[in-house]
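>>> Below: sequence and its predicted model.
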Amino acid sequence: MEKTFKNLEIYKVKKAESVQEFYENLSLNRPGLTIPSLDTLYDVGHFNVFTRGNCGSTGPVSYNRKDYYKISLVIGEGILFYPDQQIVVDGPALLLTNPDVPYHWQAGSEAQSGYFCLFTENFIRNRNETLRETLFSRIKDHPVIHLSDAQATVFSEIFKKMMAEMDGEYIHKFDLLRNYIHLLTHEAVKICPVNEASKPTNASARLASQFIDLLERQFPIDSTDRVVELKTAHDFAAKLSVHVNHLNHAVKEVTGKTTSDHISRRIANEAIALLRYTEWNISEIGYCLGFEYPANFNIFFKKQTQSTPKAFRKV
């Protein structure tokens, strides 16, 4: 396999691939593919599952971030290009990728099979548990988990059940599919002990990790008496005792997104949860999330979700 990948060039793509772009790219190799409606992308989120086919590529390899999570059961040879490393796969493996890290899969053999599923953060998150606190986040430092044939069979059966549910008419099938995602991650955790997770390897990675942890500790908001305290990059920089420019540089270098992007996305996700799962009025929700005036909350929410809080709650 070394000869296959020896002369490849890597080009970083700054813009993250959206779910819409994923389907457009997939349809190039699968002409009969019907792109599903993405109307609920900003509300309940999106999930889908597919079989893997021949996915070899020619020419330079490009890799970028995605706006979704992806779990793949890979049967076939290849390399996962990851920041600062290339992980060789020469047998059955589970690939777990997330929106914060750019990557690219390069097939090394013509025979490629298996399955993969993709889902957005708001699909898997429930009211009291953010995705970073789920099992899936606990194995985020293990993008490739090598499998025995017996282990590959276990994961294959789960993916087959996912595909059967997607084709079925069960009214609560997406709740069941969320459980299958958790089952996949439980099986992955058993194979890959979390206490062996790799640690941040440089100062930027450590600072970015501290920022993310500090951001997440503010949520969920479980009472109207609680108000988000850290709302800007300057707030976080002061709390971490670093200059705001240093923090911004570290976060962008490691995740590909700005500090403000992370803060806005997390506040928007919490706003969605509060609108959906509580009976608090919109002014109370906005105030808890750091917006003194309802109009400012409305502007922020519409920018993030293309819907006003009032319209979102009515859906």
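Happy to help now that I have it. Keep in mind the model is a prediction, meaning the values are calculated, not measured.
>>> only C-alpha atoms for contact and neighbour calcs from this point on.
Will do.
>>> All the helices of the stretch 51-200 of the chain, residue numbers only.
In the stretch 51-200 of the chain, the helices defined using DSSP state H, counting those that start in this stretch lie at 121-124, 135-138, 149-167, 173-191.
>>> now for the second one, which elements pack on it?
Right, the one you point to is helix 135-138. On a contact count with 3 or more CA pairs under 8 Å, 6 or more residues apart in numbering; DSSP states H and E, helix 135-138 meets helix 173-191.
>>> Excluding its own residues, what touches the helix it packs on? List them.
Residues from elsewhere that reach helix 173-191, judged by CA atoms under 8 Å, 6 or more residues apart in numbering: 123, 124, 135, 136, 139, 145, 155, 158, 162, 165, 166.
>>> Give me the next element, helix or strand, following that helix.
Downstream of helix 173-191, the first helix or strand assigned by DSSP states H and E is helix 203-216.
>>> would a markdown table of the contacts of helix 173-191 with distance to residue 284 and neighbour count be doable?
Compiled in a markdown table, the contacts of helix 173-191 are given as follows (distance: CA to CA, whole Å; neighbours: other CA atoms under 10 Å):
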| residue | distance to residue 284 | neighbour count |
| --- | --- | --- |
| 123 | 25 | 20 |
| 124 | 25 | 24 |
| 135 | 31 | 18 |
| 136 | 32 | 22 |
| 139 | 36 | 24 |
| 145 | 44 | 17 |
| 155 | 44 | 21 |
| 158 | 42 | 17 |
| 162 | 39 | 24 |
| 165 | 39 | 17 |
| 166 | 38 | 17 |
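>>> Looking at the residues you listed, which one is closest to residue 58?
Distance to residue 58, by CA to CA, is smallest for residue 145 among the contacts of helix 173-191, at 25.7 Å.
>>> got a list of what that closest one touches?
Counting by CA under 8 Å, 6+ apart, residue 145 touches 93, 94, 95, 188, 191, 192.
>>> can you list these in JSON lines and add distance to residue 287 and neighbour count?
Converted to JSON lines, those look like this (distance: CA to CA, whole Å; neighbours: other CA under 10 Å):
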{"residue": "93", "distance to residue 287": "46", "neighbour count": "24"}
{"residue": "94", "distance to residue 287": "42", "neighbour count": "25"}
{"residue": "95", "distance to residue 287": "40", "neighbour count": "19"}
{"residue": "188", "distance to residue 287": "40", "neighbour count": "23"}
{"residue": "191", "distance to residue 287": "44", "neighbour count": "13"}
{"residue": "192", "distance to residue 287": "42", "neighbour count": "16"}
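>>> Included below, for side-by-side comparison, is a second structure:
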Amino acid sequence: MEKFEDFHLHKFNKYPENLHKTIGQFNVFHIETRMRKNQEFPVHIRRNFFKIMLFSGENTFKYGNQNIKVSGNTLMFFHPDIPYSYQPLSSKTKGYFCVFKSEFFQGNYKLDLDNISLFKSSIPPIFKLSKSNYQEAESLFSKMLREVEGNYIYKYDLIRNYASELYFLAMKWTPPENLFQYGDANKRITMIFLELLEQQFPIQHKTDKLKLRVPNVYADEMFIHVNYLNRSLKKVTGKTTSQHLFERICTEAKILLKHTNWSISEICDVLGFDDLAHFNKFFKKQTGINPRSFRLV
């Protein structure tokens, strides 16, 4: 996991002195003034801070296990629990980004970023913006830049308001179906299932253990028959319940293999497999390679 301090050292070769004096360690930048020559591919890892990016240009972002192409004006929200990376930025890229730790919204001002709907949907919080929406978001970033460089005693209260407004605007712009407000029963069941599935991740501690692993358990949690659950998922997504479970468990296995120093036995255990042989067989069937070889690639 990349830490807030490491981010500044790696990107800018220094740790800004003013961050030591702020609560929550907030910073905001112009993208174009922070690009380096001969950029390396950013590592696909989790960070211990939140990031909001207003991006103008073309690129491919990897968010979790999805590759997402963006073009034009795009607003993106990144959560510490979800690994992300992107291709080196082109010289034509413009925009802004801000970074901050969760403590920035604690105390007297609380925005519960872990539980807002923006991060509860199975659809990544990446928004293609109209001209007017881009201008609205750009105005908020401009205000944050102005305040972070100023000396006003309450500047971080203002910045919290501006950052909060970006989250609330994004939720306002989110299509209703992304917030689980479905009229169609099959779609509603599908999104409830996906929400239950995602609530189990990420696995962050060796004492955690996957509890909901088989279709019957999900059906029981939702008070429906497993066949009904399977039909609904198949109709909406084209995938069976088991396929969804296998893919998500495999995705988490890949993340733990690449981004932790846990032993394969420990990863096998937190993912709820009975033994290492079962986990090896499952992983190889899903990826075509065994866990040990995947970790070394």
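Arrived safely. Not measured: the values here are computed from a predicted model.
>>> Residue in the first structure paired with residue 77 of the second structure?
Matched to the first structure by TM-score structural alignment, residue 77 of the second structure sits across from residue 96.
>>> separation between that match and residue 41 of the first structure?
In this view, residue 96 of the first structure and residue 41 of the first structure are 21 Å apart by CA to CA, to the nearest Å.
>>> Who has more neighbours out of the two?
For the pair residue 96 of the first structure and residue 41, the greater number of neighbours falls to residue 96 (22 against 18), based on other CA atoms under 10 Å.
>>> can I assume residue 134 of the second structure is in contact with residue 56?
No - look at residue 134 of the second structure against residue 56 with CA atoms under 8 Å: they stay out of range, at 9.4 Å.
>>> what is in contact with those two at once?
Residues touching both residue 134 of the second structure and residue 56 by CA under 8 Å, 6+ apart: 73, 74.
>>> the more surrounded of those two?
residue 56 (21 against 17).
>>> Map the more buried one onto the first structure.
Using TM-score structural alignment, the partner of residue 56 of the second structure in the first structure is residue 75.
>>> Can you tell me the number of residues neighbouring residue 6 of the second structure?
Applying other CA under 10 Å, I find that residue 6 of the second structure has 15 neighbouring residues.
>>> Show me what it aligns to in the first structure.
Using TM-score structural alignment, residue 6 of the second structure pairs with residue 21 in the first structure.
>>> contacting residues for that match?
Not one residue lies near residue 21 of the first structure by CA under 8 Å, 6+ apart.
>>> and it, what helix or strand is that in?
Going by DSSP H and E, residue 21 of the first structure is part of helix 19-29.
>>> And that helix, what's buried?
By 16 or more other CA atoms under 10 Å, the buried positions in helix 19-29 of the first structure come out as residue 19.
>>> Distance from that helix to the middle of the chain?
Relative to the chain's own centre, helix 19-29 of the first structure is displaced by 17 Å; criterion: CA atoms, centre = their mean, to the nearest Å.
>>> Could you do stretch 152-159 of the second structure as well?
Computed by CA atoms, centre = their mean, the chain-centroid distance of stretch 152-159 of the second structure equals 27 Å.
>>> what does it correspond to over in the first structure?
Going by TM-score structural alignment, stretch 152-159 of the second structure sits over residues 170-177 in the first structure.
>>> sorry, back to before: what distance do you get for the match of residue 77 of the second structure to residue 184 of the first structure?
Taken as CA to CA, the span from residue 96 of the first structure to residue 184 of the first structure is 10 Å.
>>> and if you look at residue 202 of the first structure?
30 Å.
>>> so how far is residue 64 of the second structure from residue 248 of the second structure?
Between residue 248 of the second structure and residue 64 of the second structure the computed distance is 11 Å (CA to CA).
>>> before we move on, what about residue 70 of the second structure?
Residue 70 of the second structure sits 16 Å away from residue 64 of the second structure, going by CA to CA.
>>> now residue 37 of the first structure, what's its secondary structure?
Assigned by DSSP: H, G, I helix; E, B strand; the rest coil, the conformation of residue 37 of the first structure is coil.
>>> Counting neighbours, what do you get for it?
So residue 37 of the first structure, with other CA under 10 Å, has 9 neighbours.
>>> Residue 256 of the second structure now?
Other residues near residue 256 of the second structure come to 20 when the count uses other CA under 10 Å.
>>> Without its sequence neighbours, what residue ends up closest to it?
residue 267 (6.9 Å; CA to CA, 6 or more residues apart in numbering).
>>> In the first structure, what residue corresponds to the one you found?
Match for residue 267 of the second structure (TM-score structural alignment): no aligned residue.
>>> Residue 267 of the second structure against residue 253, yeah?
Yes - judged on CA under 8 Å, residue 267 of the second structure makes contact with residue 253 at a distance of 7.0 Å.
>>> These two: which has the busier surroundings?
A direct count of neighbours by other CA under 10 Å for residue 267 of the second structure and residue 253 places residue 267 higher, at 24 against 21.
>>> Reduced to three states, what does that one come out as?
helix.
>>> Next, work out how far apart it and residue 284 of the second structure are.
For residue 267 of the second structure relative to residue 284 of the second structure (CA to CA), the value is 15 Å.
>>> neighbours around the aligned partner of residue 172 of the second structure in the first structure, how many?
Matched by TM-score structural alignment, residue 172 of the second structure corresponds to residue 190 in the first structure. Residues lying near residue 190 of the first structure (other CA under 10 Å) number 9.
>>> any idea how far residue 190 of the first structure is from residue 61 of the first structure?
33 Å.
>>> Residue 262 of the first structure too?
Distance from residue 262 of the first structure to residue 61 of the first structure, by CA to CA: 27 Å.
>>> can you check residue 178 of the first structure too?
To residue 61 of the first structure, residue 178 of the first structure is 32 Å away according to CA to CA.
>>> Pull the number of nearby residues for the closest residue to residue 65 of the second structure other than its chain neighbours.
In space, and not counting its chain neighbours, residue 65 of the second structure is closest to residue 251: 6.7 Å by CA to CA, 6+ apart. By the criterion of other CA under 10 Å, residue 251 of the second structure has 16 neighbours.
>>> Tell me if I am right that residue 251 of the second structure is in a helix.
Yes - Residue 251 of the second structure: assigned to a helix according to three-state DSSP.
>>> and it, how far is that from residue 234 of the second structure?
Computed as CA to CA, the residue 251 of the second structure to residue 234 of the second structure distance reads 20 Å.
>>> what's the matching residue for residue 87 of the second structure over in the first structure?
Per TM-score structural alignment, residue 87 of the second structure is aligned with residue 106.
>>> Its match against residue 57, yeah?
Yes - applying CA under 8 Å as the test, residue 106 of the first structure and residue 57 come out as touching, 6.9 Å apart.
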